[in-house]
Every structure is written in C-alpha cells, then in structure tokens.
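Engineer: Following is a predicted model, sequence given first.
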Amino acid sequence: MNHDNVDGPSRPLLSCFVKTLSGTVAVMLLAFILLGAVTPATAQSYNFSSVVIEGNQRIEPATILNFAGIERNTTISAGELNDAYQKILASGLFEQVELVPQGNTLLIRVIEFPTINRIAFEGNNRIKDEDLQGFIQSKVRQVFSPSQAERDAGTIAEAYVQNGRIAARVTPKVIRRSDNRVDLIFEIFEGRKIEVQRIGFVGNRAYSDRRLRRVIESKQTGLLRALIERDTFVEDRINFDRQVLTDFYNSRGYVDFRVTGTNAELARERDAYFVTFNVQEGQQFRFGEITTVSEMNGVEAEDYHSTLKIRPGVIYSPTLVENSIARMERLGIRNGVDFLRVEPRITRNDRDLTLDVEFVLQRGPRVFVERIDIEGNTTTLDRVIRRQFDVVEGDPFNPRAIRQAADRIRALRYFKDVDVNAREGSRPDQVVIETDVEETTTGTVSVGASFSTNAGLGIQLGFSERNFIGRGQQLTAQILATGDTINYNLGFVEPAFLGRDVAFGLDFAFRETDNDNSLFDTAIGTFRPSLTFPTGENTRLGVFYNASYEEMSDYNGTSGILQSEVNQGGLWTSSVGYEFSYDTRRTGLNPNAGVLLSFGQEYAGLGGDNEFIKTTARLVGQTTVLNEEVTLRAILEGGAFEFSSGQNSRFLNRFSGQVIRGFEVNGMGPTEGNEQLGGDYFAALKLEAEFPLGLPDEYGITGGAFYDVGSIWGIGNQAAATGPLASTGFKARHVIGFSVFWSSPFGPIRMNFSNALQKEPGDFEQQFDLTVRTDF
C-alpha cells in the first residue's frame, strides 16, 4: 500500500488501523479523530480568594504580590498566571519560583537569591584588588545575581585585554554560607602580556618607518621591556595611532593622507603581535594665493588680512588655517564686531600642488551663551575650569572658541577625560555649554638617584602637586644631595593671579657646598617672587624681585683674589629684573623647526651690599632635514656682569659653569696660578646634529656630533692678585665631539666624547661626561 500521502510519525499506526475496519466506518472514525484534534480546548481560568507565600525571608509578601500583579477575587487565565510567574522571576530576587493553584488559594513558593557576604579576587597580580573592585557592579550586602556576576567577570577580562593580556580568563565562583549568604570569588588567570614584536608601514614614501614609529604611541619590544609598557598590544592605542599619523601628515601638507587599514596579526606562538599600518600618502601641497574678503557691512577685509602670517609657498597645514581664523576672530572681538565668523574657502590646484585659501568674513548666527555647566570635578574648583573659556554667560557663541577651550582644559593634565559639548538652551538663540570631566591624579612623590661626571652620585627626594587643593596651583619641594653639595628648593605658582592670565611665582632655595672645588665652602639662600604674562602670540615677559644671601668661608687656596673675596664674609643682594622670551616652537609656520630667544637683565642696588647689572641672552634654533631623520640645532648665548660704585664681582657672582662641552665645570676662564676664578663675561656657540645610528629604533639610542666654541673672561679685582693671572681676556676654546643619546626608562641620558682643538694653560679638559639630556 502506498503511504506517501500520510504525514508524521503515526503513519504505520494509521495504516494498521485502517486495514482492520471497513471503508465507511474507517472514514467516519478517522474524520472524528481529525475533528477532535483541531477543535480548541476550553481555556482554563482561576479565581483566587487568598494567596499564600512560602519561602521568603527578606522580601515582604506585599512586594512579591506587587511583582505578580494578581488581585484577589478576580478571574485570571492560565496565560495571566504564567505572566505573574515570569514577573516574579524577572525581579532578579529569586533563585526559584513556583505558583501552585489549590482551589481558591494560590500558593507561591520562592527561594530567594542569597546576599553577598564577601567579594574576593584570586590569581590577580597585575591589577590590584581595589582597582578590580571599581570595575564590577556586584556589591557586598546586595542580592547575588548570577547574570551580574557573569557580566562582572567579562568586565574584568576586558580590563586585562586593555592591559595587553588577551588570554586572561575570569570565572565567578560561589561559596555557600549560613543564613542564605554566599562568598563571590572571581578566579582570575591573567596570562602573559602580548607585546608588539614589530611595527611596519606599507605605502609610505616621504617618511621612513623609523620616523613614523617615533610619531605613534605604540612601540616595539625593546631593551628593558619590563620597565616600558608601550610595547604591549592595546587595541585602543592602535586606533589612537591612526589619528596621530593622520595629524602628522596633514600638518606637513599631505591633505589626502589616509590610513587605509591596520593589520594586527598574532604570531603562531600567540606571544607577540605584528602590526602593519597601510597608508596612502598622496601629494604634498603648499599654500597658494591667500586672500580675505568681507561679506559684512562696515568690516574691512584689509584690516583682518594684515593679521595673517601664512604666505604663499609655505607647506599647507590645517593648524595654520585654524590659527589664522582664531587671530581674525579675536581682532573682531577687540573691534566690537559681534558674531563674526571666518570661513576658509579652499581651492585645490592639482597642477602646481597648491591650495588657495580665501578667508571670508561673514556674520554668524545670533546665538548667545546661556550658561556653562561643569560636572565630574570632585577636587578641582569650578573656576579653574571656567577660566579656560574666553566666553562667559551672555557672550556671543563661537564654536571654535569652545573647541579651543576644550583643548586648554585637556592641556591642564588635571583630567583623565574631557568632554565639552553645546546644546540648545531655554530659547533657540541660546546654548548651554556642558563640560564633563573625569579627574586623575596630579601629585607625585619621587625618590631617586642621579649621576654625572661633574657632580658624582646624587640622591633626590621630591614632591610635586600641579593642582594644589584643586585650585590649579603648582607646589614643588625638592632636596638634592651629592658628595659635597646639598640643595633645598621650594616653589609655588599661581597660574591665574587675580583671575588674569598672569602667573605668580614664589621660590625659596638654599644651597650649601662643602669645600667646593677643594677651595672654600659656600652658603647661598634665595627668595624670588615673580610675575609672568604673555605679551603676544609667541612672546612672554617675566618680572621678578630677588633677595639673596651669599657667603664664602674656609678658604684653603693660594689665590689673593679669592682670599680677598672670602674675607668679605656674607653679602646681601637685593635686585629686580625682567626676562623676555620669544618662542615659535608651537605656533611657528614650520612644524619641523622652531626658534627660542630669551633676553634678561637684573639690576642690583635696591638695598643690600652689591650694585651691578647682569645681562644674559640666549638664541636657539632647531630644524630637521633629510625627511626629518636628522635634527640640526644651534645655540648662541652670552652674559655680562657690570659692577658699579667701585665694586668688583665675587666668585659666586661670576660665570663659572660649563659653558661649552669638553671642559669641566669651572674648568676654563681666568686663573690665578692654577686656581680658576670664573669670569665677568662669557660667550658660546654650540652646533649640533643628531642622527640615527642604524640600531633598532625601539632601543631609543641615537647619535650626534657637535662643535662648540666659547670663552669665559674678565676679572675686576686684579689688584688683589698675589700670583700670575692668565686668560683674563677673550680667548676662544674650540671643541669637537661625538654624543650618544639614550631615551632610557630612567630618563634621557646623554654621553659626550669630546676633544679640545684649542685650549689655554690652566684649563681642565673633560673628554667624557654623562648627563641628563636637556632639550631647548
């Protein structure tokens, strides 16, 4: 018999049944069965006059009834009874729920979730318990939730992934205690960190892999990797590097630059990553024609065009355009022009690779700042954040000014995260600026050691707080001791004195040497208040008062000049002075070059024992060449002391430091016999080149070559000399040398190997010195 038309697993049973009956009876019976199968059952309903709840210990019966939503003496269906069950279970308070109808009584049996007695972490070494506690939502004395514990385990595992430990596993375990309590234990397998073995670039032609690796935050595995954390693979850091690369190329005229892809491949042994950035550089563009037009009545374009500092032929940079717009809009504010907006209209010239920029002066929308809301600051005072805004409530709203304020808040380094947004206020023509910050630690305590060939081994204790009691003030204290010298320094800076862009500084210092240079002891105390404020986009002016006490004692040499100076004992100096600086390293037209010029004078004679004028000047220039692989640096500096009223300088006043490399501190200049005296004047020119040595750049080691020429000369109290004088006039010394720079985990270290081409009798040459490197 063919059974192709019989469906389902009952086909053999129906076949046998049909064979035993006659055709008519079989058909009638089969029809009856099928009719019964498709006829819906009558829906069951309930009506409860009472509800009994069993098993609850902490949860009130009324609360459980409220979850269920069942009213007494009300007819409900079986589906509604099931809904009540689901609602009680969804409350997250019960491990088991059972609803049992018993005639007119509904019995609700529940088993409550236990409360958390203790939360512990096992197996964690890299992340502390208190830090892990901040990641989870489960809390002691709260109801235990298995789903929440699983989510907390995932959060902890993600924290380890962010620290480069992608193999980390976290398992929540429960230990039952009495009184329906549990201990929640997170068992952690941290795994090892996955480091970045190699960082490569594909598609780059203008800049080498070595140069680009210096730009990004991620680093390759290098020496002393246990002390360097940036070689650990962190996905968020890779994403940040994409933006850093884009900014780097855009600021150098590559407006079409794109990171087309980033590949992070895990090694076969799963112990390292190979990261490759695929880039498309495009062509480098320069500024073409620069014009300014005005679409506002009464606003002359020529006045605003004269503020521009960019010129045709300069390498294009979006930052320069933004700075130009900000400069124009500030001029508009000074001229009383409200709602001035500057729109840059850029025309691309692919034939000659230039970008014409037309700055259009137009009136922006009439929108005002209703208020500035600040949230998230628990320590920092509101006014510290608010003063970073150039606008106040009621001022015209300028989106660019708000972005710049956000950048200034981030630059304070008081906050881990800064989010500044504008939303519509109470009226369409008003906005509310919302500033949300997340604070970070701002204080440091340092205990360390230092070494240099000049000072020997030194011990340093320091404290620094850059946001003192939340007021944005800086407080530093430091003690530095070497074999024969001890320095005490205490500094305080208020960056917004009287609510203005004026930094008020207060410095106390005391320095004591024991038999300095094997000739005499010294004691120098200084008190120095100062005010520093900007005078232009690249210029600052500082004024100060200086009160100092200087004493020389216990002289054991043979110089008549030094002996006469020691016999004067302690002398007070009361002086005022200023220092002017011009710095283009941040706002200059060339991102690869900068100039720093500083000039200062100090006038002594406002009381005290000394009368003099001290003048110092320093000019520093730096640029990069050969696709930024080589850095060229030049430093020209000098100083002069001019005493009046028949006075002469003392050793503590005169210049005696290491003005050029290749000579010891106080190792060149005027001498009496074989004793160095220091000089009233000095001048030095230092030329230097820094370049790669071909070593893997993750080592942080580069080389340099230098040529220095300089001199210290001039001594006023020659009549007191009892021995022969030498080098009292200008006599230039010439030095060449080779340097090794190491960006070590302990700080930047510099080793100089030098040879004096020209020196004078009595000079103390130094062919090798090890110092902490200082950039200008």
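Structural biologist: On my side now, so go ahead. These numbers come from a predicted model, not from an experiment. Residues are numbered from 1 along each chain as shown.
Engineer: From now on I want contacts and neighbour counts done on CA atoms only, so please keep to that.
Structural biologist: Will do.
Engineer: Nearest residue to the middle of the protein?
Structural biologist: Among the residues of the chain, the one closest to the centroid is Arg413, at 6.5 Å (Cα atoms, centre = their mean).
Engineer: Please determine how far the closest residue to Tyr555 other than its chain neighbours is located from Thr319.
Structural biologist: Once flanking residues are discounted, Tyr555 sits nearest to Phe520: 4.2 Å by Cα to Cα, 6 or more residues apart in numbering. Distance of Phe520 to Thr319, computed by Cα to Cα, to the nearest Å: 55 Å.
Engineer: Between these two, tell me which one has more neighbours.
Structural biologist: Each of Phe520 and Thr319 has its neighbours counted (other Cα atoms under 10 Å); Phe520 has more, 18 against 15.
Engineer: for that one, what are its contacts?
Structural biologist: Shown in contact with Phe520 (Cα atoms under 8 Å, 6 or more residues apart in numbering): 514, 552-556.
Engineer: PyMOL command for the buried members of those?
Structural biologist: With 16 or more other Cα atoms under 10 Å as the criterion, this PyMOL line picks the buried residues out of the contacts of Phe520:
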select buried, resi 514+552+553+555
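Engineer: Just the contacts of Phe520: which are in strands?
Structural biologist: Among those, the residues falling in strands (DSSP state E) are 514, 552-553.
Engineer: Could you count how many residues lie near Asn627?
Structural biologist: For Asn627, the number of neighbouring residues by other Cα under 10 Å comes to 12.
Engineer: That one contacts Ala206, doesn't it?
Structural biologist: Yes: using Cα atoms under 8 Å, Asn627 makes contact with Ala206 at a distance of 6.8 Å.
Engineer: if we can go back for a sec, which single one of the contacts of Phe520 is nearest to Pro61?
Structural biologist: Comparing the contacts of Phe520 against Pro61 with Cα to Cα places Asp514 closest, at 83.0 Å.
Engineer: Now for the closest one: which residues touch it?
Structural biologist: Listed by Cα under 8 Å, 6+ apart, the contact set of Asp514 reads 484-485, 520-522.
Engineer: Make CSV out of the ones in strands among the contacts of Phe520 and add distance to Leu461.
Structural biologist: Shown next, in CSV, are these (distance: Cα to Cα, whole Å):
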residue, distance to Leu461
Asp514, 20
Met552, 27
Ser553, 28
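Engineer: Tell me where the chain has helices.
Structural biologist: 11-19, 23-38, 61-68, 78-90, 129-133, 146-162, 209-215, 235-250, 301-305, 318-334, 382-386, 399-411, 560-567 (DSSP state H).
Engineer: for comparison:
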Amino acid sequence: MMAWGNAAGKSCGGRQKRSNILMRQVSALSIAVAVGFSALPDVSMAQAFRFTDVRVEGNQRIQASTIVAFTGLERGQAISGGQLNAANQRILDSGVFESVEIVPNGNTLVIKVVEFPTINRIGFEGNRRVKDDVLTEAIESAPRRVFNPTIAERDANQIAEIYSAQGRLASRVTPRIIRRDNNRVDLIFEIAEGDTTEVERVSFVGNRAYSDRRLRRVLETKQAGLLRDFINKDTLIQDRIDFDRQLLSDFYLSRGYVDFRVNSANAELTEERDGVFLVVDVTEGQQFSFGEITLSSELAEIDPDLYESVLRIKPGMTYSPNVVDNAVTALERLGVREGVDFLRVEPRLTRNDRDLSIDVEFALVRGPRIFVERIDIEGNATTLDRVIRQRFRTVEGDPFNPREIRESAERIRALGFFSDAAVNVRDGSSENQVIVDVDVEEQPTGSLNLGGSFSAEDGFGVAIGLSEDNFLGRGQRLSLNVATTQENERYTIGFTEPLLLGRDLRFDLNLGLLNSDSSFSEFDTERVFFSPALTFSTGENTRLQLRYSWEDDEMISRGNNSAGDPLAGPVILSEIAQGSQSTSSVGFTYTYDSRLNQLDPTRSFLFEIGADYAGLGGDTEYLKTNARFVAQRQVFNEEVTLRATVEAGAFMFQGNGNSRTIDRFVLGPDLLRGFDPGGIGPRDQSTVGSTTFNDFLGGNYFAVARFDAEFPLGLPDELGIRGGLFYDVGTLFGLDNVDTAGANVVGGGNSLRHVVGFSVLWTTGIGPLRFNFSRPLSSEDFDIERNFDLTLQARF
C-alpha cells in the first residue's frame, strides 16, 4: 500500500507540475498576443471613426491636398480601421514617401509623412570596363527625381547584368546614398567589376560520331588559352552559349543527324571560382541519307521535266535541311523566270527508319493569291531606303512569297550596317494584300585599322587602313590603305558598289602606288595602277569578273658596287634600259565555287580560269592566262583536312620589243614551297668584271601542284595548334622575247622540283600562323632553297 501511495503521490505531483507549466505557456501566449496587438498602428484600433478635418505633417514638396487625395477617404464618412490601413498603404504605394503614419485625433485625421529625398546626382565608382554614359542609359534613377530604394536596387541589378554579359559573373554592385541638405541625396553605385570568368574546359557527353576536339571547333565559346587576352572568346557568356547550342544543332543537322538535340549545357565553377567547366550533353541519334527524290505538280502549265533538271540532290547523299531549302529556292526561282505566279514548293518528307533514309517529294502547288501592297522601312537615319529595298527581289504589287521575304531579311542583316534588323509581315488594306515592315537599328560602319605584319619576303611592316562600308548611306564601300614594310610601300584607294544600277552587278575601282626594293631582286620597282572591274553571278555556283587595268611601271637600277661593277646582270640591265612602260589590258576571271551552294559540308571545290590581254594602247602587248583548281575534303570524322591544289599559267609576249621580268611569272613560297621568291626558273649567271650574278628572270610558263594534310597533334585544344604535311611539285620555264645578248642564261627547261615538308598551324588572335619546314627532293644547282617559311594568311 505504501508503495502504491507513493506512486499515486508522484502521479498527482506530476499532473500538478504539468498543469503549472501549461498555465505559464497560456499566460505567455496571452501576453505575446497582447503585445502584438499593441504594436500595431493606432489606425488598426480605430472603429467607425469619423473626421471632419485633416492635418498633414512632414511634407515638404508634396502638397497636402495631393496626400489627402492619395488616401481616398472623405470627410464625415464612417471609417473603419481596415480602411485607414488601406489608405496608409495607398500613400506608400505612391512611391514618394519613406514612411507614413495615420493617427486619428478626435475629429481630426493626422497624416504624418516622411518624404523620400530627391536625387542630387548619380555617380559610379570602381567602373573601368564600362563607361559612365553606358551605365547611365541602363538605369531608371536620374537626377532631380525622387529617390526610391527599390528602383536603386533594380538599377544595381541591371548594372550587374551588363557586367555579366561581358563574362564578369563575380561583379558586385552596391547602391549607396550620401545625404545632402534640403532633403537631397547623392546616389552612388559602388562597383566591384571582378575578373572575367573564363571557360577552363569544354567537354561533351553523348557524342560518338564526332570527338570533343571536332565539336569544340564548331562552338564560338573557346577554352582558355595562351592568347586569351586577344581572343576574348573563352569568357563565359550566356548569350554565346545559347548561340553555340544552335551552332551544334546546325552542324549535326547538316550532316544528316535529324534526331540530334542538345539536352543541356551546364557550367560548373572551379574550386577557385575563377573559371568554369562547360559540359554539353547531347543526343546524336542516327545519320540519315536522301532516299527517293521525286517531283509532283498540281499545276497544268508546269513542265515537270524542266523543274527536275534544276534539282541537284541524288539518292544516297547525306541528308541536310539546307540542301532541301536550296532546292526549294531553285524551284521557286525557276517558277518566277517561267512566269508562274504564286508557285509554292512544299517538300514532303518520308522517314524510313529501316534503311535510315528520307524520301523527299517536292510538290509544286498554287499558293494563296496574296500580293505585296507596300514595303515600309523605319529606323534608317543614314542608310538610304533604296539600299534596303535592293535586298528585296520582291517589289510592291508582286505576288507574296514568304520564303523570299525571309531571304531578304537575311540579306539585309548580312549588310553589316545594322545592329538589329527585323522584317515582319502584317495584313494590308484588303484580304489579298500584305504589308512588309522593315525595322532597322543602325550601327557604325566606318573603321580605322592599325596592324602589323611579317613575311620572309618583305620583313616586318605596319598597315593603316581607313574604310567606310556604307559611304554616304549608299551601301558603297570606300577604303584607303597604307602599308609599309622594310622592302615595300603600298598606297591604295578602293571603291565598291555592290549593286550597280540596282542589279546583282558589283563594281570595283582600285588605284594606287607601289614602291619595292626587295632584297630578292637586283632592281627596284615603281608602279602606278588603275583598275575598274565588274563582277556578276552566272549561276548558282559561278561568277564572272570583267576588268580593265592600266598601269605604269618601271624597273630602277641600284647602281654599281664598290668595284664599279653593276649590281645586275646584262638581261636585267637591258630591261631597266626600257624605262617606264605603260600597260593597258582587259581581262576576265571565271570562278566555280561549290561553297556558294554547298551540298556536302565536308567537301569543297574551287575552279578559276582567267586571262588578260594587253595591247589596247600602252607600250606592251601580251596575253597572260592562268588557271587554278582546289579540292578539299575532311576525313576521319572531320579531324583531318586533305587539300589538293593545281595552278598553271602561260605568258605570250606579242609586242615588238622584249618582255620584262615584272611581266613574266615569278614563283614564290605561296605557290611553291621550299624556295625563295624567284628561287627557281631561268636565271642570268653572267660574269661582269669581278662579279658573277644569279639574277632570276621569271618564266613564260609555270605549273604547280600542292598536296596538304592538316591534322591535330594531340596538344590541348586551347593552344590552337595543329600539324600538317605537304608535298609540292612544280616548274617554271620558257624565256621568249628576251634580250640575252652577252648573258649566260640557265634554267630555261621545264624540269620539275619536288618538295616535302611539315607545317605547324597556330590559330592566334592576330590570325592563322603557318610555319613551314621544307626540304626539296629534286632541284637544280642554281635554285635558291628555303627550308623555313612563315606566313600569316591561309588560302581557300
């Protein structure tokens, strides 16, 4: 019993203890609720308050009547506490008051306000990369306006976005205020720009057909490299990444991967938080090719055989949407030439998963009878309307073709005159008419270029160029260039009218002065030239240039050496003796370039043939012809580039006198590697006095074949270094109509020179550098070899 009683006592004691705790909790809760209600504004306690008078306190700029109007309350009306709270909020929502308090006092409603200060001035501190005027245009706050903390914070975020677009993700912007008298403040944005966030590495997940290295070459975003200060493409910028996603899609689609998609592109910060690893997750899918290609027509006046003849698609070719679009464009253009109005070409695709092919039926149908009522152009303050209208093949009153309007928009953007160009279509004045709106935003089109160069032939040089791509708003290009090197000076003026008389007819005019004292020749040259040319399209992939050229040039002697012997042999001296010679010639160049309408992005072909006839006045008469063929293909998942180039030329002098070295062909390392400029071909090895010469004389005929293979070296991609192997074979021969009296001329035969070598190709911010290391396998004793060559430009 005792044990039970003790247990019962303990139980009662426990219940009593828990009861006391519960009472203390209830009391504490009651006190908290009471304190909470007591902390609310007095207006919340007002019940059915009526006021007949209003008194406003604390206002300096805002009139009392305006503040009363903000409340929305009327005198004599019964007002509840909730209505007073709503009136308080309405005053705050006006955005001009820092704090508001409404206090009922008898029959008077007292409104106490503290106004936001006025902005005296706005300043930026810590910004070096972005100018003040750019930041000022980006923010809402402005001097003499009411300061609003919310707007200031929004402005700070906007400034941070500007820096983020430049890849400075670590930038910080803090708005500060400095109080002045008369309720004014200075608004200062303190900016910590931070460093750019560079992309340390770009990797891919899910790619099987193409390696990471090949896909990196597609992207605009590059990995951080040695020359990142020049390239500026290894900075993490979201807009660039979005553009890269589209580039990847275009790359795969053009190679037949119709199911390709970019699943994600995630940037992961490094441990130091000064760089990111960009990981792109892709799904390639299967590669498709073209299956059956057919053409059908719903229009009786169309000859299907004629339209089938313009199709260049063959079964078995790798499928590409670009190829289909080009075929549709070609068919619709043929319809325009044949006078078929409202022709529409509908490509109907049938997917065959069994053999991974896509059948394409080009259906020729009649489109809706809609006409272009007019074309409205806005935003072009400098560029003339006709410059933009010339990019349309459609004019007012023509049948409306949506594809042609889209292509016109692309041609307008390709001008480079506008930072933004939007082309939209809206309903016209009737159901069968539309209006085309063109809204452009112009950008600067002039440029001043300062640069340097180096070549083994001319040494180091400086170039200054001044150009305007939209001269007087007419879409014409005007340029002035001055290039000086250790051995050459060149001054040129160029003018281009891309659409002469509103047609696809380009007019070029070039004139200039060239002085040369090359160390590879025994004479100096001075040349003045004037050359207009017309270039126009003759087909989808072909162009023809017609040109006229007038030039006056002279070979200038360098005098004698210390022994009194001339510095040049008899042949060169006889050519120098001819003095200044003027040449008036006409010529043409016909070009076929598969890249203009590329069916296979891994293959390219270029063929050029040209001729110039001199004899329309002037002092010389000759016919000079040349031809060039280039074929390029990318193999091994486009990692390796194979290129074959064949060039040849013939010079036939027809005048009464003798030809000169500067008229004939002279081969340099750009045509045949492994030799100096003028290093092969006929030479004058005469001896005069104590001097034996080795003057190059050029040749009447040449033929060269070059074979290149370019491939990765396994080095980090950010270095931009690739390797190459090459084999060149060529000859330069023939020396007709030359005064060789008293001279010892050698090398007139057509013996072939064979050269092998390897190259290091380095893609830098100043251009592609190519280091050629060569070794001639077959040459003549009088040839001048060159085992190393550096160039700054790439061909084809």
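Structural biologist: Arrived safely, thanks for sending. Everything numeric in this text was worked out from a predicted model, so none of it was measured.
Engineer: looking at the helices of the first structure, which is closest to Phe504 of the first structure?
Structural biologist: helix 382-386 (15.3 Å).
Engineer: Using neighbour counts, pick out the buried residues of that closest one.
Structural biologist: Of all the residues in helix 382-386 of the first structure, those buried under the rule 16+ other Cα under 10 Å are 384-386.
Engineer: now do stretch 266-277 of the second structure
Structural biologist: Neighbour-count burial for stretch 266-277 of the second structure flags 267, 269, 274-277 (criterion: 16+ other Cα under 10 Å).
Engineer: Identify the residue of the second structure aligned to Arg400 of the first structure.
Structural biologist: Matched across to the second structure, Arg400 of the first structure falls on Arg403, judged by TM-score structural alignment.
Engineer: measure the nearest residue to its match once chain neighbours are set aside to Ala300 of the second structure for me?
Structural biologist: Once flanking residues are discounted, Arg403 of the second structure sits nearest to Thr329: 7.9 Å by Cα to Cα, 6+ apart. Distance, Thr329 of the second structure to Ala300 of the second structure, by Cα to Cα: 21 Å.
Engineer: Pick out whichever of the two has more residues nearby.
Structural biologist: Remark: of Thr329 of the second structure and Ala300, Thr329 carries more neighbours, 17 against 7, as counted by other Cα under 10 Å.
Engineer: Quick check: the aligned residue for the more buried one in the first structure?
Structural biologist: Counting by TM-score structural alignment, Thr329 of the second structure corresponds to Ala326 in the first structure.
Engineer: burial measure for the counterpart of Arg121 of the second structure in the first structure, as a count.
Structural biologist: Aligned counterpart of Arg121 of the second structure in the first structure: Arg118 (TM-score structural alignment). Other residues near Arg118 of the first structure number 14, with proximity taken as other Cα under 10 Å.
Engineer: what about the strands in the stretch 201-350 of the first structure?
Structural biologist: 258-266, 272-280, 286-294, 340-349 (DSSP state E, counting those that start in this stretch).
Engineer: nearest to Ser564 of the first structure, of these?
Structural biologist: Smallest distance to Ser564 of the first structure across the strands of the stretch 201-350 of the first structure (Cα to Cα): 64.5 Å, for strand 286-294.
Engineer: what's the matching range in the second structure for the closest one?
Structural biologist: Mapped onto the second structure using TM-score structural alignment, strand 286-294 of the first structure covers residues 289-297.
Engineer: For the alignment partner in the first structure of Leu306 of the second structure, give me its contacts.
Structural biologist: Using TM-score structural alignment, the partner of Leu306 of the second structure in the first structure is Asp303. Under the criterion of Cα under 8 Å, 6+ apart, Asp303 of the first structure has no contact partners.
Engineer: what does Leu331 of the second structure give?
Structural biologist: So Leu331 of the second structure contacts 307, 310-311, 345 (Cα under 8 Å, 6+ apart).
Engineer: Buried members of those into ChimeraX, please.
Structural biologist: Buried residues within the contacts of Leu331 of the second structure, by 16+ other Cα under 10 Å, are selected in ChimeraX with:
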select :307,311,345
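Engineer: circling back to that earlier point, and the two most separated of the buried residues of stretch 266-277 of the second structure?
Structural biologist: With Cα to Cα as the measure, no two of these lie farther apart than Ala267 and Asp274, at 12.1 Å.
Engineer: Spit out the residues that contact those two alike.
Structural biologist: Contact with both Ala267 of the second structure and Asp274 is made by no residue, according to Cα under 8 Å, 6+ apart.
Engineer: any idea which of the contacts of Asp514 of the first structure is closest to Phe186 of the first structure?
Structural biologist: Thr485 (53.1 Å).
Engineer: So Ala272 of the first structure sits against Arg192, correct?
Structural biologist: No: taking contacts as Cα under 8 Å, Ala272 of the first structure lies outside contact range of Arg192: 10.3 Å.
Engineer: Roughly how far does the residue nearest to Tyr555 of the first structure sit from Phe468 of the first structure?
Structural biologist: Phe520 of the first structure is 40 Å from Phe468 of the first structure, by Cα to Cα.
Engineer: same check, this time on Ile59 of the first structure
Structural biologist: Taking Cα to Cα as the measure, Ile59 of the first structure falls 48 Å from Phe468 of the first structure.
Engineer: Those two: which has the busier surroundings?
Structural biologist: Between Ile59 of the first structure and Phe468, Phe468 has the larger neighbour count (other Cα under 10 Å), namely 19 against 12.
Engineer: Tell me who's in contact with the counterpart of the more buried one in the second structure.
Structural biologist: Matched across to the second structure, Phe468 of the first structure falls on Phe471, judged by TM-score structural alignment. The contact partners of Phe471 of the second structure, by Cα under 8 Å, 6+ apart, come to 477-478.
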